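Asker: Here is my input; please provide its structure:
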Amino acid sequence: MLYYKNDFYYLDYEFEDVLKLFFLKDELQKADGPWNYGSGAFLFCGFETEAAADLCISLNADGFKEQISIPVPEELAALFQAERKGAPGALKEHKTDIRPFRKVFKRKLYLLLESFTGKSIPWGIMTGIRPAKLVNELMDAGEKEQDIVNKLVEDYYVTRSKAQLLYEVAGNQRELFKDSAPESAALYVGIPFCPTRCLYCSFSSSTLGQYKKLVDVYLEALLKEIRHTGDIIRSCGLKIESIYIGGGTPTSVNSIQLDRLLKGIESLLDLSTMREYTLEAGRPDTIDAGKLKVIRDSRVTRISINPQSMNATTLERIGRGHTPRQVEEAFYTARSLGFDNINMDVICGLPGEDASMFKRSMEQLSKLKPESITVHTMAVKRASRLNLESDNFSLRKEYGQVAEMVEIAGAYAAELGLRPYYLYRQKNILGNLENVGYSQKGKECLYNIQIMEERQSVFACGAGAVTKIVFPENRIERSFNVKSVEEYLGRIDEMLERKKFLIANQL
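Answerer: Presented below is the predicted three-dimensional model:
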């Protein structure tokens, strides 16, 4: 057990951010005073005395004792002292930039915990979810490959292999950026229904059995929002480059409802500039020939058929409600109907799975030869059943085990000729690893890149959808739709006005 105490609240975020890299939640406990707990270790951050000028980080444990002093820059020292003597807000009032000091603190704490635990964290102190965004910015500034890789290794403590992967991802993305017009935008459409709720899911989704009678009413409200959003896009002089229909599981609705949605989108929007149109078919147990024909007859260019695992026991454990055989049947049916851009998702680190089981999944998927594979690393999300029922499942996966799965996936993707083009990270992700999208050249998901790299506005429709407007000065404004289906139906006009107000007052 690590007991910890941070007396300097301006560093709370960085302090806890680094702790989470090395310890699980039940290995940490906040302390009120000095170390006198009999066992474990004690980590302290603060000033040793009231007059001390340097910030102190100390870690005491049986067989380990280390203390680091961090000199406080002269321009911050007086403000820190004012804070400590009961003048909260001194830093804020003076608009002092504390970010460089926070970065120094984060590095020092990271190195201390690395020494104490003996753990090597693959992404170092790079804890944000969009690491490729930084690399793209460095490329925009004209920096060369070796300089960028060295910066990631030396400044952020990223391993050289991850730094090289990140550079490759960003390089592949830039080929797609070149063809994006400055006035282009993306559209997200959310279908918040699923046949069952998966163990790890935290998305805004509801079981179809619970909301079956509301699907038609929901589609009516959704198409109203799509029409309204199309008007906003046109009024802003923007053009739709990509559409992504996600969820939930869009194919959980019946074929008539799906046809209504797809035809509605095509009739309400100007799609003359569209480069890509993805529909997340998702769960194989919701896919049949009838729905696939509806999709084929629309303007959709890319679909996902997501097994997550090809092990029957795992699928049952996580509540997927389908078999590996159904995955294959859905895939072959789609192929027979002419779909030539199919993505498949898998997850590394699912409860009960080891590296050999994951390898069998990758072997089976490689025989199908999808155009892209998205490899997720398990993340324990706060709103998921997995988190709420964590006592029933083993979440303590050794980094080496999960890392091996990630490596296995990358090797199979390379054998299939798929390139990494999309990378993001999540909070509470196992092994502090990453999610990577691999694709054939020309079959990448442009929407996925744009939503992560934040170079383009994304207009979003549906329950729980978030519209994100990107401004030229690198400023981003958001408009949030309510998550509840019932609330969405009752407050649809309010959300339309909210989106309209955001655009009218920001553009």
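Asker: make it CA atoms for all contacts and neighbour counts henceforth
Answerer: Will do.
Asker: pretty sure residue 291 belongs to a helix, no?
Answerer: Yes: Residue 291: assigned to a helix according to DSSP: H, G, I helix; E, B strand; the rest coil.
Asker: Quick one: residues contacting it.
Answerer: Residues in contact with residue 291 (CA atoms under 8 Å, 6 or more residues apart in numbering) are 251, 254-255, 258.
Asker: Out of the residues you listed, the closest to residue 406 would be?
Answerer: Closest approach between the contacts of residue 291 and residue 406, by CA to CA: residue 251, at 28.6 Å.
Asker: show me what contacts that closest one?
Answerer: The contact partners of residue 251, taken as CA under 8 Å, 6+ apart, are 258, 280-283, 286-287, 291.
Asker: change it to 6 Å
Answerer: 281, 286 (CA atoms under 6 Å, 6 or more residues apart in numbering).
Asker: ok, now how distant is it from residue 70?
Answerer: From residue 251 across to residue 70, the span is 56 Å (CA to CA, to the nearest Å).
Asker: Which of the contacts of residue 291 ranks first by neighbour count?
Answerer: Counting neighbours by other CA atoms under 10 Å, residue 251 leads the contacts of residue 291 with 28 neighbours.
Asker: Could you grab the helix/strand/coil label for that residue?
Answerer: Classification of residue 251 by three-state DSSP places it in helix.
Asker: Residue 386: which element?
Answerer: helix 385-388 (DSSP states H and E).
Asker: contact partners of the strand or helix carrying residue 137?
Answerer: For residue 137, the host element (DSSP H and E) is helix 131-140. For helix 131-140, the surrounding residues in contact (CA under 6 Å, 6+ apart) are 170, 453.
Asker: Here is the second sequence; please produce its structure so I can put it next to the first one:
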Amino acid sequence: MKIWISEPAYAYDAKTLLHALYKGQEILVDMVKESSDWSIDCRDDFLLVESPWGSREVRWNEEGSCFYRSFSGDRKKREKFAFKHLVYNLYLEGGGAPLPWGVLTGIRPTKIVLEHLREGSLDTLGEVLARNYRISPEKIRLLEEIAAAEQEVLQGGEPEDMSVYVGIPFCPTRCLYCSFTAYPMAKNRHLARPYVDALVREVGETRELWSGKAGKRIRSLYIGGGTPTALDEEDLEHLLEKLSALLPWEGLEEITVEAGRPDTITREKLEILRKYGIHRISINPQTMNQKTLDRIGREHTVRDVEETFRMAREMGFDRINMDLILGLSGEGLEEVRHTFREVEKLAPDNLTVHTLAVKRASRLKEEEDLQEFPGEDKVAAMVEIAREAAREMGLAPYYMYRQKNMVGSHENIGYARPGTACVYNVVVMEEVQTVLAYGAGAITKVVHPRENRIERIENVKNLEQYLERIQEMIDRKMEYFL
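Answerer: From the prediction side, this is the model:
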């Protein structure tokens, strides 16, 4: 599809909305600069915004016929709403099916809810979400439930609090759908200890950002990746020993280690995590169907998941998360039901249910034409199966986010038993507190709540570049804050 557009402010809204409406199609954007360019009009062009004589206008080409519709608003935000509604209405008039999220294209829907609750009341929330965003009643109820759960978590902290993210960019293998900064351990084992040492140096040389005069409280620590437990026992203990000496370990409300792949977890590694008081871990199968695990490059078995989970439980871990993905190639409703039956036997404390997103940097994107993805109706049914299964396990939704190019245009939801919601997940998703991020590819987000502004400090993604330029990564943080 081709979008011709003369107003740059609308380019992102137009592209993201059309991506949601017409999944799988490439959306190309060209800018109209001169009035004479409007002669292209309605030949092969899909959308035109803003006519050269001042009015806001959409020109819609459908089977050779050109439709002209105008839109307006008394403020820029209202005008954008009018634009999105117009495009959505034209899509529906052309026979398109309503989207569960309507014209909402942002990845953090609950931010809208929390902002509304700060300004208004819950009584009018449903009406606002339906009118402004065309969200379905089911999704509105979900948003209201999650916003209430997030408020409860956020009330335990202050705007000036911080959280810390530590990234370990190693994995045993790269999964088909993965787009994260992750290096196969077999080829990069020699870099593991130098990386841990560089990471510890980055944390240590920026300590004054939270200690001493800064007087900041670090509320939560999340050690993610990659797969942190891809490190061997010696390097894992070395990392935790150094971090525990640098960070206010005893005062941390929550420490998570994303163990992730069961083929990286040993009893010795779990003993190290227990030794350093890790509160929460993840053991992530993604699916409990062996054929799918083999297809997506997870070099472990369903039995590995079960045995590792039970071992962790027996060793005293009482906050275990499991990640699952809906919409994987080759899976139907019965495979999803089977996954949840098997997960229910293990009784995790947290469950993070993702809807598959085909990401540009993944191998899945390269092989997309070879995959057999379930249709939108099936994915919607899978989402409902997951919701019912989570409730039967006593888990309630507590945070949510969306991604581009998600199968079925749904969402990712975190579920938790009462009292076990992950603080870091809520804080990072709602962007209400600063997150200091360390490691290759990590992005520090500095939140200015009074100004409603967020600034980013990025570390280089490349592993070897990170090792070579570690002083530059340290200087970036220190120069910004001090």
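Asker: so how far is the helix holding residue 137 of the first structure from its chain's centroid?
Answerer: Offset of helix 131-140 of the first structure from its chain centre (CA atoms, centre = their mean, to the nearest Å): 17 Å.
Asker: What are the buried residues along the following helix or strand past it?
Answerer: Remark: after helix 131-140 of the first structure, the chain's next helix or strand is helix 145-156, criterion DSSP H and E. Within helix 145-156 of the first structure, the residues that count as buried by 16 or more other CA atoms under 10 Å are 145, 148-153, 156.
Asker: quick revisit: kindly reformat the contacts of residue 291 of the first structure as TSV and extend each row with secondary structure and distance to residue 498 of the first structure.
Answerer: Shown next, in TSV, are the contacts of residue 291 of the first structure (DSSP: H, G, I helix; E, B strand; the rest coil; distance: CA to CA, whole Å):
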residue	secondary structure	distance to residue 498 of the first structure
251	helix	29
254	coil	31
255	helix	32
258	helix	27
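Asker: before we move on, the earlier item: which part of the second structure lines up with the next helix or strand after the helix holding residue 386 of the first structure?
Answerer: Of the helices and strands lying after helix 385-388 of the first structure in sequence (DSSP H and E), the nearest is helix 399-415. Mapped onto the second structure using TM-score structural alignment, helix 399-415 of the first structure covers residues 376-392.
Asker: how big's the offset between the matching stretch and the first structure?
Answerer: Compared with the first structure after fitting, stretch 376-392 of the second structure deviates on average by 0.8 Å (mean CA distance after the TM-score superposition for the first structure).
Asker: thinking again about what came up before, just send the buried residues of helix 145-156 of the first structure back as JSON lines, with distance to residue 274 of the first structure too.
Answerer: What follows is those, written out as JSON lines (distance: CA to CA, whole Å):
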{"residue": "145", "distance to residue 274 of the first structure": "32"}
{"residue": "148", "distance to residue 274 of the first structure": "33"}
{"residue": "149", "distance to residue 274 of the first structure": "34"}
{"residue": "150", "distance to residue 274 of the first structure": "38"}
{"residue": "151", "distance to residue 274 of the first structure": "37"}
{"residue": "152", "distance to residue 274 of the first structure": "35"}
{"residue": "153", "distance to residue 274 of the first structure": "38"}
{"residue": "156", "distance to residue 274 of the first structure": "38"}
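Asker: now, among those, which is nearest to residue 389 of the first structure?
Answerer: Set against residue 389 of the first structure, the nearest of the buried residues of helix 145-156 of the first structure by CA to CA is residue 156 (34.5 Å).
Asker: My guess is that closest one contacts residue 125. True?
Answerer: Yes: Residue 156 of the first structure is in contact with residue 125 according to CA atoms under 6 Å; the separation is 5.4 Å.
Asker: Would you map the helices across the stretch 1-150 of the first structure?
Answerer: Using DSSP state H, counting those that start in this stretch, the helices of the stretch 1-150 of the first structure run over 12-22, 74-84, 90-94, 99-117, 131-140, 145-156.
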